[in-house]
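K.L.:
Give me a 3D structure for the following:
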Amino acid sequence: MTISCVLFDLGGVIINWHNRWFIEEISQQFNLKQEELNQQFNANLKDISTGVIAEKEFWQRIGEQLKSEELRDTQESLLDKVFRKHMSFNDKMFELSKNLEKNGITVGTLSNTEHVTYSVVEDLSSLNHFKHKFLSYKIGHLKPEPQIYEHVIENIPFQKEELFFIDDLKSNVESAKKSGIDAVQYTDFDKLLEQCKNRDLV
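P.N.:
This is a model prediction of the structure:
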């Protein structure tokens, strides 16, 4: 079946980003050990990324666990500050998404993200050509949970066989395939372009 819709992951595909940049900046600002901060950051990441908690409670929890009153009581949006400082767009992938849309392919995003950093992305560049935006903090599930792919299939006006998903993590790609969605792992732009050509997308 012909591919009608391409879904892109954001972080690691459309956007150049690593969570370790959060850890490095915030551990330095609040004089915390990176290993301990990283552990608590990851322990609470699911709840903020599925919309269970907002940023303020996220840092409150981590601050309490690390016995940092300064972090616990911060009123600053650390996610906004650090993400805005370090993130950048993968220009080749962003242009590919625009070119696919110009060529009549519907494009969208399927991303594990929370409200603050996604708002920064929207603020820095127009994502209007993404017709479908499947965001974990709105859906309440994370990749590679099968429920998030089921949500996509149930809420997109295409058959699952018409979808093509691009993600930088192998586990997310494998889970998408188990749900019946054609998917590839993004590691290199030229390799991805070949995979798009094989599907008559470019």
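
K.L.:
contacts, neighbours, all on C-alpha from now
P.N.:
Noted.

K.L.:
The closest residue to Asn172 other than its chain neighbours - how many residues pack around it?
P.N.:
Leaving aside its sequence neighbours, Asn172 sits nearest to Pro144 (C-alpha to C-alpha, 6 or more residues apart in numbering; 4.6 Å). When neighbours are counted by other C-alpha atoms under 10 Å, Pro144 registers 17.

K.L.:
how about Pro144, what does it touch?
P.N.:
Neighbour list for Pro144: 171-173, 175-176 [criterion: C-alpha atoms under 8 Å, 6 or more residues apart in numbering].

K.L.:
Now go through those residues and say which are in helices.
P.N.:
Those of the contacts of Pro144 mapping onto helices are 171-173, 175-176, per DSSP state H.

K.L.:
these two touch, right, Asp80 and Val116?
P.N.:
Yes - Asp80 is within contact range of Val116, at 6.1 Å (criterion: C-alpha atoms under 8 Å).

K.L.:
Could you also give me the structure for this next sequence, so I can compare it with the first?
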Amino acid sequence: MRPSVDGEVLELVDELRTSDFATAILTNGTDEVPYELHSQGIAPHFDHIFNSAEIGVAKPEPEVFDFVLRVLDLPADSVFFADDSASKLTGAHTRGIHTHHFRDIAGLRRALRDVNVI
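P.N.:
This is a model prediction of the structure:
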């Protein structure tokens, strides 16, 4: 299955990047993810791409979020994580990361406003 992203989400990602926020993807994917993200033009919108196939642990395990926090060298409370699967949020939440169950762009924007990102 080829990855796809809502154009409004990419616009928001670009908006965040122009406001000096780092953006990242954390995916439970295969070794094909980098190729897929580049071939669809998604990868250039993000500063970092984290793939569980390369990390060796997957969402929702807290250890995958520990890994991302170490690489980004950021405290958990300065990170915002959204996923379209509520079950994938648990590990991030236990680490103190701001989480959001993504359903639509309006809800995502509201959640980002709630934590003073936008």
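
K.L.:
In which helix or strand does the equivalent of Asn116 of the second structure over in the first structure reside?
P.N.:
The alignment partner of Asn116 of the second structure in the first structure, by TM-score structural alignment, is Asp200. Following DSSP states H and E, there is no helix or strand that holds Asp200 of the first structure.

K.L.:
Grab the nearest non-local neighbour of Ala86 of the second structure.
P.N.:
That would be His101: by C-alpha to C-alpha, 6+ apart, it lies 5.3 Å from Ala86 of the second structure.

K.L.:
From Lys197 of the first structure, how far out is the alignment partner in the first structure of the one you found?
P.N.:
In the first structure, the residue matched to His101 of the second structure (TM-score structural alignment) is Gln185. Taking C-alpha to C-alpha, to the nearest Å as the measure, Gln185 of the first structure falls 15 Å from Lys197 of the first structure.

K.L.:
Over to Asp182 of the first structure?
P.N.:
Applying C-alpha to C-alpha, one obtains 14 Å for the distance of Asp182 of the first structure from Lys197 of the first structure.

K.L.:
Repeat that for Met87 of the first structure.
P.N.:
Applying C-alpha to C-alpha to Met87 of the first structure and Lys197 of the first structure gives a distance of 29 Å.

K.L.:
Report the secondary structure state of the most centrally placed residue in the second structure.
P.N.:
The residue lying closest to the centre of the second structure (C-alpha atoms, centre = their mean) is Ile25, at 4.0 Å. Classification of Ile25 of the second structure using DSSP: H, G, I helix; E, B strand; the rest coil returns strand.

K.L.:
That one - nearest residue in space that isn't next to it in sequence?
P.N.:
Ile49 (4.8 Å).

K.L.:
quick one on the thing from earlier: name the residue in Gln185 and Lys197 of the first structure with the higher neighbour count.
P.N.:
Shown here are Gln185 of the first structure and Lys197; by other C-alpha under 10 Å, Gln185 has more neighbours (18 against 11).
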